[in-house]
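J.: got a sequence here, can you model it:
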Amino acid sequence: MKSYSEDPVAELQELTAALEDWLRFQRRLGWPGTPAEPEAPASEQVNEATGVLTLKEIRAELGDCKRCKLSRTRKNIVFGDGSARAALMFIGEGPGEEEDLQGLPFVGAAGQLLNNLLSKLGLRREEVYIANVVKCRPPGNREPEADESEKCLPFLRKQIEAIQPRVIVTLGRVATQGLLSTPAPLTRLRGQWQKYGKIRVMPTFHPSYLLRFPKERHKTWDDMQQVMEYLAAYEEN
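T.: Predicted coordinates for the structure are as follows:
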């Protein structure tokens, strides 16, 4: 028989580990005197049947990303923001100056316009999920270069897989072409339903474009009416 009489520290460590295992078992059973183990938030759960990563795990995998040159000039990684169970997801191009400072997507002037649009549609920002093709600010707010997008897109695709939205709205040419892997111009795709796997995609203008050309805002409003009608019909079924 194994004895720890000559090593009381080892014996104490083994007893402590055994007690912790026993308590964890009791918590799972919810036995009296041992509070049930709290369920992890939806955003932190893993679908064990499919092995899909949670947003928290995807963010951990991204880490302090140095996969492309955008990491040299960024202040913050802008991962995404919103509900992990969102039926509606917005995807933009990349963070701007304010987003880079705050570490959140769409918080500058374009973000305010997006918030106003959501409000008019009867939605709260907390109900949707917002992300970008690239998660670090391109210097001078230039468009992301191909190699930069290629490094970030796998993480965006994992976010989509984790959230499983019913509709994705791509904001602008870069987001639309990047997600759909198409060279087709936004003018041809905007306002027309596309597909990303089984998920419906509605391409529309980026809010920054609408700030420069406010007369085009009605087109994005029309696009979003299609989105809301589809979501309403989905809920009814």
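J.: when you work out contacts or count neighbours from here on, use the C-alpha atoms and nothing else.
T.: Will do.
J.: residue 102 and residue 51, how far apart?
T.: Residue 102 is 32 Å from residue 51, where distance means Cα to Cα, to the nearest Å.
J.: another one to check against the first:
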Amino acid sequence: MGIDEILLDMPAPDAVLSMSDLTSSEKTSQAGVSQAGTSQAGQATSQAPDSAIPETAAPETAGPETAGPVDNAVPHPALTPDLSASLAGISDLEGLRDALVALDGCALKHTASNLIFADGNPGARLMVIGDVPGRDEDRVGLPLVGSDGQLLDRMLASIGLSRADIYIVPLIPWRPPGNRTPTAEEMALLLPFLYRHVQLAAPEMILLLGGVTAKTMLPPGGGILKLRGRWHEIDYGDGTARPTLATLHPAYLTRSPAQKRLAFADLVALAGKLG
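T.: Take a look at the predicted model:
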């Protein structure tokens, strides 16, 4: 089966968010949140954030077509003493979800329809960190639904995986109102929860989807076309350096089908790492 058959062209959704407001000197970001469940992603009609800024294929040199050497780890986010103690006291994923439900000081939870915690198999070897939730993720309460989720499923199938073999979390647990860009303060509050999510799920390796997520979690290195295709050893705060690979988001592939070969190369590298 050829790459164009595997990564079937889908109707192009609206653009994903820009990273321009998502970075800060403290490397603040967003954390994954929603109810863990079985794969319902292909059943909803997905649209990326309406007001989002396109993640364009900028005039930059693309990264390697095969995964390159390992880069240095990114330090995990600094925690306040209170938050550090609170997160350290959470011993399982159910407790982490409960902590997000009870979280004060984040207005996003009051404007969103659903908490988006996770989907798939919490015990999977591979964790996939998605993007900021959009309208349909908010409606369904699961990450990566609709056409984006269907394309992700095809991508996984191309290397013999399904949602039962992976664990998917969003970058942050709630959809920002009007699909606006999350603030630096919101990301600073939520990123430690994402790191704790990684620690509790304890995957062997992590796949980052899209430029927003890659720029949040990886060392500075340009846009997604430069960041993809390179393995990084990332310490998510528990002293374990986990192999982490960025690739193109399914929504990006529907807008830029010529880049499917790069995504397929990343998938082949991922399959090789998984063995």
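J.: about what we covered before: can you pick out the residue with more neighbours from residue 102 and residue 51 of the first structure?
T.: Relative neighbour count places residue 102 above the other of residue 102 of the first structure and residue 51, with 16 against 9, counting by other Cα atoms under 10 Å.
J.: contacts only, for that one.
T.: When contacts are counted by Cα atoms under 8 Å, 6 or more residues apart in numbering, residue 102 of the first structure touches residue 76.
J.: trace it over to the second structure, please.
T.: In the second structure, the residue matched to residue 102 of the first structure (TM-score structural alignment) is residue 140.
J.: same check, this time on residue 196 of the first structure
T.: Aligned counterpart of residue 196 of the first structure in the second structure: residue 234 (TM-score structural alignment).
J.: so which elements touch the host helix or strand of its match?
T.: Following DSSP states H and E, one finds residue 234 of the second structure within strand 230-235. Of the remaining helices and strands, those touching strand 230-235 of the second structure by 3 or more Cα pairs under 8 Å, 6 or more residues apart in numbering; DSSP states H and E are strand 68-71, strand 241-247.
J.: among these, which comes closest to residue 204 of the second structure?
T.: Ranking these by proximity to residue 204 of the second structure (Cα to Cα) places strand 241-247 first, at 6.3 Å.
J.: flag every buried residue along the closest one.
T.: Within strand 241-247 of the second structure, the residues scored as buried using 16 or more other Cα atoms under 10 Å are 241-247.
J.: so where is the lengthiest helix in the first structure in the second structure?
T.: Longest helix in the first structure, counting residues (DSSP state H): helix 8-29. Residues of the second structure matching helix 8-29 of the first structure by TM-score structural alignment do not exist; the stretch lands nowhere.
J.: can you pull the buried residues of that helix?
T.: Those would be 23-24, 26-27, for helix 8-29 of the first structure by 16+ other Cα under 10 Å.
J.: would you reformat these as TSV and include distance to residue 218 of the first structure?
T.: Output for the buried residues of helix 8-29 of the first structure, formatted as TSV (distance: Cα to Cα, whole Å):
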residue	distance to residue 218 of the first structure
23	60
24	57
26	59
27	55
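J.: what number of residues lie near the aligned partner of residue 151 of the second structure in the first structure?
T.: Residue 151 of the second structure is assigned residue 113 in the first structure as its aligned equivalent, the criterion being TM-score structural alignment. Each residue near residue 113 of the first structure was counted by other Cα under 10 Å, and the total is 18.
J.: wait, isn't residue 113 of the first structure in contact with residue 205?
T.: No - with contacts counted by Cα atoms under 8 Å, residue 113 of the first structure stays clear of residue 205, the gap being 11.9 Å.
J.: and the helices in the first structure?
T.: Taking DSSP H as the criterion, the first structure carries its helices at 8-29, 55-62, 97-102, 109-120, 146-163, 173-180, 186-189, 207-212, 217-236.
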